[in-house]
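Colleague: Got a predicted model here, sequence first, then my questions.
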Amino acid sequence: MGEIHSSHHKAEEKCDLLLRKNQSIGEVLHKQTKLEQNNYEIRLRVTIFSCRFLLKIALPFCGHDEMEKSNNKGLFLKVLSLIREDNEKILKVTLENAPKNEKLTSPTIQKDIDNGFQKR
């Protein structure tokens, strides 16, 4: 196994940590609260709705500059913002109120949703 600071020892230690039941990815996902699951579902539904709307009328998703202070953030974010204005639940869990590591508003996810509807 080598010395305590060897690559082999560090790899074995990381493997042991990964295999511990209470630290596995499956366990973490299982521990997600019902509220977190509901909030994610709200964010996912509004993202899909916004994408479907723009796809149906053949409008572009992104704007020239989607920075926080930009006046032209793109139609996807505008549609999402309009939906948020009328629904308190959606307002509380989307955009700046969503978890920082969530990527539902990213262009990659938008393209995946687009590809899913194109294959229908």
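Modeller: On my side now, so go ahead.
Colleague: When you work out contacts or count neighbours from here on, use the C-alpha atoms and nothing else.
Modeller: Fine.
Colleague: remind me, longest helix of the protein?
Modeller: Of all segments of type helix in the chain, defined using DSSP state H, the longest is helix 34-56.
Colleague: ok, and for that one, which residues are buried?
Modeller: For helix 34-56, the neighbour count (16 or more other Cα atoms under 10 Å) marks 39-40, 42-43, 46-48, 50-52, 54-55 as buried.
Colleague: where along the protein do the helices fall?
Modeller: Under DSSP H, the chain gives helices at 7-19, 25-30, 34-56, 75-86, 88-93, 107-118.
Colleague: returning to what we had before: so what secondary structure elements neighbour the longest helix of the chain?
Modeller: If contacts are counted by 3 or more Cα pairs under 8 Å, 6 or more residues apart in numbering; DSSP states H and E, helix 34-56 sits against helix 75-86, helix 88-93, helix 107-118.
Colleague: so who does the nearest residue to Cys62 once chain neighbours are set aside touch?
Modeller: Computed as Cα to Cα, 6 or more residues apart in numbering, the closest residue to Cys62 that is not its neighbour in sequence is Gly74, at 4.4 Å. By Cα atoms under 8 Å, 6 or more residues apart in numbering, Gly74 lies in contact with 60-66.
Colleague: Among those, the buried ones, what's the PyMOL command?
Modeller: A single PyMOL command selects the buried members of the contacts of Gly74 (16+ other Cα under 10 Å):
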select buried, resi 61+62+63
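Colleague: Take this one as well and set it beside the first:
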Amino acid sequence: MGITNWKKALEKFIEHIGAVNSAHNDARVQFQGFQSQRQSVSHQLASHSHEMEVVYHIRLTAILDVTHFLLKQGLPFRGNDESSNSLNKGNFLELLDWYSLRNEEIWKIVNQNAPGNNQLTSPKIQKELANACATEIIRVIVDDIGDNYNSLMIDEA
């Protein structure tokens, strides 16, 4: 249909290009790879996988920081409406948004900037992170107790 209002052209171009995993961006990356055929495929895969590994590590560390904070404070993770246009997405997603706004490196790689299948924000991932933290805490307590005798006093209140 074309563009009739050139003041909104930039918005339309961004809409056309799409997100990180869009077909347009994939085609652009493949074309750039085609233009620089001097690099071997194995070199491109190795460098790309190393970059992905570093980005994943940073993303996972940020999400573990948020998880650690929520568990330490005894706060719930989930909210009633976790959609992207919700005003209160729950403690986990809101704290992750807040954390990413204060750190530019993290902002570049979390939420909408992360690949769709690697955002690490799904309810299942949240539960797995909380369970992993609980398992680690139990392991530390058991290692600390060791072979010593211990007792537990329980009050009916």
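Modeller: Received, thanks. Note that the structure is predicted; figures quoted are calculated from it, not measured.
Colleague: Ok, which of the helices of the first structure comes nearest Lys100 of the first structure?
Modeller: Closest to Lys100 of the first structure of the helices of the first structure, according to Cα to Cα: helix 88-93, at 11.4 Å.
Colleague: Give me the contacts around that closest one.
Modeller: 39, 42-43, 46, 83-85, 97.
Colleague: quick one: what's aligned to Asp86 of the first structure in the second structure?
Modeller: Using TM-score structural alignment, the partner of Asp86 of the first structure in the second structure is Arg102.
Colleague: So what does Asp65 of the first structure match up with in the second structure?
Modeller: Aligning on TM-score structural alignment places Asp65 of the first structure opposite Asp81 in the second structure.
Colleague: list the contacts for that match?
Modeller: Residues in contact with Asp81 of the second structure (Cα under 8 Å, 6+ apart) are 88-90.
Colleague: switch the cut-off to 7 Å
Modeller: Asp81 of the second structure sits next to Lys89 when contact means Cα atoms under 7 Å, 6 or more residues apart in numbering.
Colleague: and the gap between it and Gly116 of the second structure?
Modeller: Plainly put, Asp81 of the second structure is 19 Å away from Gly116 of the second structure if you go by Cα to Cα, to the nearest Å.
Colleague: same check, this time on Asn88 of the second structure
Modeller: Asn88 of the second structure is 21 Å from Gly116 of the second structure, where distance means Cα to Cα.
Colleague: and these two? which has more neighbours close in?
Modeller: Asn88 (15 against 12; other Cα atoms under 10 Å).
Colleague: how near is that one to Glu82 of the second structure?
Modeller: Distance, Asn88 of the second structure to Glu82 of the second structure, by Cα to Cα: 7 Å.
Colleague: what's the answer for Phe13 of the second structure, then?
Modeller: Taken as Cα to Cα, the span from Phe13 of the second structure to Glu82 of the second structure is 29 Å.
Colleague: same thing with Gly116 of the second structure?
Modeller: From Gly116 of the second structure across to Glu82 of the second structure, the span is 16 Å (Cα to Cα).
Colleague: And Leu60 of the second structure, by the same measure?
Modeller: Per Cα to Cα, Leu60 of the second structure is found 20 Å from Glu82 of the second structure.
Colleague: list the contacts for His24 of the second structure?
Modeller: By Cα under 7 Å, 6+ apart, the contact set of His24 of the second structure is Ile17.
Colleague: Over to Glu85 of the first structure?
Modeller: For Glu85 of the first structure, the contact set (Cα under 7 Å, 6+ apart) comprises Leu91.
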